[in-house]
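>>> mind looking at a prediction? Sequence and model below.
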Amino acid sequence: MATGGDLKRAIGLMSGTSMDGIDLAMLDTDGDAVVDRGASSFTAFDADFRKRLTAALETAKAITEREERPGELAEIEIELTDRHAEAVEAFMARESLNRDDIDVIGFHGQTMLHRPRQALTVQLGLGARLAERLGIDVVYDLRARDMTMGGQGAPLVPAYHRALAAGLSGEWAELRPVVFVNIGGISNITYIGSDDVLLAFDSGPGNALIDQWVTRHAGVPYDSGGAIASEGRVLSSLANQYLSSPFFTAKQRISLDRNDFLPPEDGQAELEDGARTLAFVTAAAIAKAQAHLPEKLKLWILTGGGRHNRMIVEDLTVATRHSGQVIVAEQAGLNGDSMEAEAWAWLAVRSLRGLPLTYPGTTGVSEPATGGVLARGYGCKNA
């Protein structure tokens, strides 16, 4: 277990909007400035379970109260929780850890519905079941309190981004303002200003549209490295359909649900042109975020799966060539694959300490807000 001061050893679990599997990361941290990143892992969902999750998104549209689990959702929630438990057990066996070595687990679950205008967010995942199975305390449901206080419940990672920015070294240490760009299913940015001002918001579509497009037309779960997109061309009329959305010009930044932007209709593009155009849209949407920031940027740090799509990175580099350098997380000594899982570990410790998880500048919450629900691990050392 972590030793010294208020340090705790935490495991973070993230299943994102791409629904491809479970990211896991371990930290020793005080939930504030100290972040000692440890091992990480990824457990992929099999094709059948991923298909069931995708179908469940349609079922979830009928939910009007957070506790509702229509159709197959209750069964999927149990299976999803158990898959997370198995991922933790496999990781701990690999790293020769036992339950007394871990103080807390931060559990995101799988977002099925996110409607900030209705203060409604639904993440599948049974925190108490996970805690009992593993015998380790679990902090879960980290978005809900923010929404009851007028926030949009997302993004939650920005406070962790600021902690990472404070620890940057070498040539990146003094570059401010800096933006972290998480290109997941939906893209979001975290802005840390020269005066340490923290702002964050969703910038638009990320990988979700590309994933859905290539799954439907090529039978593959994602465009590996942007290989499919690299064979296509940008269809301006199709790109403009997305980029002319009122979302990009609205003064108030809103948190997106993956259904707010949908993939092209069949017949609108060939496989390669569709993938290329959607990669361009992702980059252009991120670049448009500059219009909502108070200072000209000096550094863009790309995280999430989308940083592996070379067409997205190339398009963003061109679009931001007059406003800072674009690098991937690894160039700054960070891990762009495990960063969200790391954040959930960090947020869990922060929740235990009653520290703010969200701020007016990140989610629109009325005042800095903590959050999360603690489930005690059956018979665990902290019970």
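Great, that's in hand.

>>> going by C-alpha atoms from here, please, whenever you check contacts or count neighbours.
Fine.

>>> where do the helices of the stretch 251-383 of the chain begin and end?
For the stretch 251-383 of the chain, the helices defined by DSSP state H, counting those that start in this stretch occupy 271-288, 310-319, 339-352, 360-363.

>>> show me the contacts for Leu209.
Taking C-alpha atoms under 8 Å, 6 or more residues apart in numbering, we find Leu209 in contact with Gly185, Phe261, Leu262, Pro263, Leu278.

>>> surely Leu278 and Ser237 touch.
No: look at Leu278 against Ser237 with C-alpha atoms under 8 Å: they stay out of range, at 11.9 Å.

>>> quick one, longest strand in this structure?
If you go by DSSP state E, the chain has its longest strand at strand 104-115.

>>> and it, what does it pack against?
Using 3 or more C-alpha pairs under 8 Å, 6 or more residues apart in numbering; DSSP states H and E as the contact test, the elements touching strand 104-115 are strand 8-15, helix 47-60, strand 120-124, strand 138-140, helix 339-352.

>>> mind putting those in a markdown table, distance to His84 included?
Below are the helices and strands packed on strand 104-115 laid out as a markdown table (distance: least, C-alpha to C-alpha, whole Å):
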| stretch | distance to His84 |
| --- | --- |
| strand 8-15 | 8 |
| helix 47-60 | 13 |
| strand 120-124 | 11 |
| strand 138-140 | 12 |
| helix 339-352 | 12 |
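
>>> A further structure is provided below for comparison with the first:
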Amino acid sequence: MGSNKPIWVTGLMSGTSLDGVDAACLLTNGVDIIKFGSSAYRPYSAVEREMLQNVLGKWPAASGLEPAAALILAAHLEAVAQVPAGELIGFHGQTLSHDPQNFRTHQLGDGSELARRAGVAVAWDFRSEDVAQGGQGAPLAPIYHWALARYKQMQEPVAIVNLGGVGNITWVDARLPPEQGLLAFDTGPANAPLNDFILKTTGQAYDADGALAASGRVDTQVVASFMRHPYFARPAPKSLDRDGFGDMIGLVAQLSAADGAATLTAICVAAVAASLALMPVRPKQMWISGGGRKNREMMRQLEMKLPTVVSDINAIGLDGDMLEAQAFAYLAARVARGLPTSFPATTAAKAPLCGGKISLP
């Protein structure tokens, strides 16, 4: 796998929003995107989602992880079975805890067992080495964003925003090598606290189309108070745990369901807007990916608050649902070639390094 010949890789992603497993096929040599392939989605049931929520925050030595680990393995195998077999699988696992300040991160899932059961080599454990070397271990998609901007032949800096459970952003100038043309960091909370609030107050898994938030009023004092959190003053790069801001539902507990949804949506947007101040040059475009782009109220607020062109990434011909799964396919190819997967300006690692390891069937 050490050659620069393009290979078909299947990337797998189960994010902090706990909605399901994405699988996406990518033909790549670890530098260039040659072709996009098939994709599939294996959703979690309400019972499965609750099982995973119950183990969030746990570390490897904790008891009671076995059922959740078995679920992760089974769900990922089912996702893999829905797409054509490739030569390599990129397996992120399920993040339960992330604490880079204390040099630790925990993604539940055994890549060696996945390789054995799937009969395909698996690249996995992408974050541990970066964290061990003093990096944030996240975000890891920026090098793929650089490849996407090259694929789209961008001749100006752009920003790619992923609104999953946590928001993250990559500033990328594809005319430069990755060591010079990337800056990345987590912007702040995104769908996770909003989804948790919607589930608690309405019993629904998320705010479909942002309809509830659109019917409410933003409590601007809550938003302003939240944005004084020290995290937003920290320089980039920086990263967050899913629940890094504590009990965000408590921030809006005194509000109606509609006003609470509107306010949590506005917090996500304010965090993205604040990210512009950390960029070397204001991007001419912002491409929005992840589940947040399907929230019409969130997109409306982004378009209103951001002083640049804001686009759903699907509108420029890319797949916002599968971007992160594609990213781990691309990262797997880089691990196979021994190429860096993170950089000082993306995770604060001291030098470019290749995270991840490969398990053979």
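Structure's in. What do you need? On a predicted model such as this, the values are computed, not experimentally measured, just so you know.

>>> so which of the helices of the stretch 251-383 of structure 1 is nearest Gln110 of structure 1?
Comparing these by their distance to Gln110 of structure 1 (C-alpha to C-alpha), the top pick is helix 339-352, with 12.8 Å.

>>> number of residues surrounding Gly64 of structure 2?
Residues within reach of Gly64 of structure 2, counting by other C-alpha atoms under 10 Å, total 11.

>>> narrow the contacts of Leu209 of structure 1 to those in strands?
Using DSSP E, none of the contacts of Leu209 of structure 1 sit in strands.

>>> keep only those that stay in contact in structure 2.
Contacts conserved in structure 2 for those, counting by both residues aligned by TM-score structural alignment, their matches' C-alpha atoms under 8 Å: Gly185, Pro263, Leu278.

>>> what does the last one align to in structure 2?
Under the alignment defined by TM-score structural alignment, Leu278 of structure 1 corresponds to Leu264 in structure 2.

>>> so what's that match up against?
Pro193, Leu194, Val223, Val252.

>>> which residue numbers in structure 1 does the host helix or strand of the first one align to?
Under DSSP states H and E, the secondary-structure element containing Pro193 of structure 2 is helix 191-202. Counting by TM-score structural alignment, helix 191-202 of structure 2 falls onto residues 207-218 of structure 1.

>>> for the matching stretch, buried residues please.
Asn207, Ala208, Leu209, Ile210, Asp211, Gln212, Trp213, Val214 (16 or more other C-alpha atoms under 10 Å).

>>> just checking, the second one touches Arg258?
This points to Ala208 of structure 1. Yes: counting by C-alpha under 8 Å, Ala208 of structure 1 touches Arg258, with 7.2 Å between them.

>>> overlap in contacts of those two?
Thr17, Gly185, Ile186.

>>> tell me the one of those residues nearest Ala131 of structure 1?
For the shared contacts of Ala208 and Arg258 of structure 1, the nearest to Ala131 of structure 1 is Thr17 (23.5 Å; C-alpha to C-alpha).

>>> list the contacts for the closest one?
Counting by C-alpha under 8 Å, 6+ apart, Thr17 of structure 1 has contacts Gln110, Thr111, Gly184, Gly185, Ile186, Ala208, Arg258.

>>> check the secondary structure at it for me.
Three-state assignment for Thr17 of structure 1 (DSSP: H, G, I helix; E, B strand; the rest coil): coil.

>>> and the gap between it and Ala200 of structure 1?
Distance, Thr17 of structure 1 to Ala200 of structure 1, by C-alpha to C-alpha, to the nearest Å: 18 Å.

>>> likewise Arg94 of structure 1?
36 Å.

>>> which one of these two has more residues nearby?
Set side by side, Arg94 of structure 1 and Ala200 show more neighbours around Ala200, with 30 against 9, by other C-alpha under 10 Å.

>>> so what touches stretch 21-40 of structure 1?
2, 6-16, 41-45, 84, 87-88, 163-164, 166, 337-339, 341-342, 345-350, 353.
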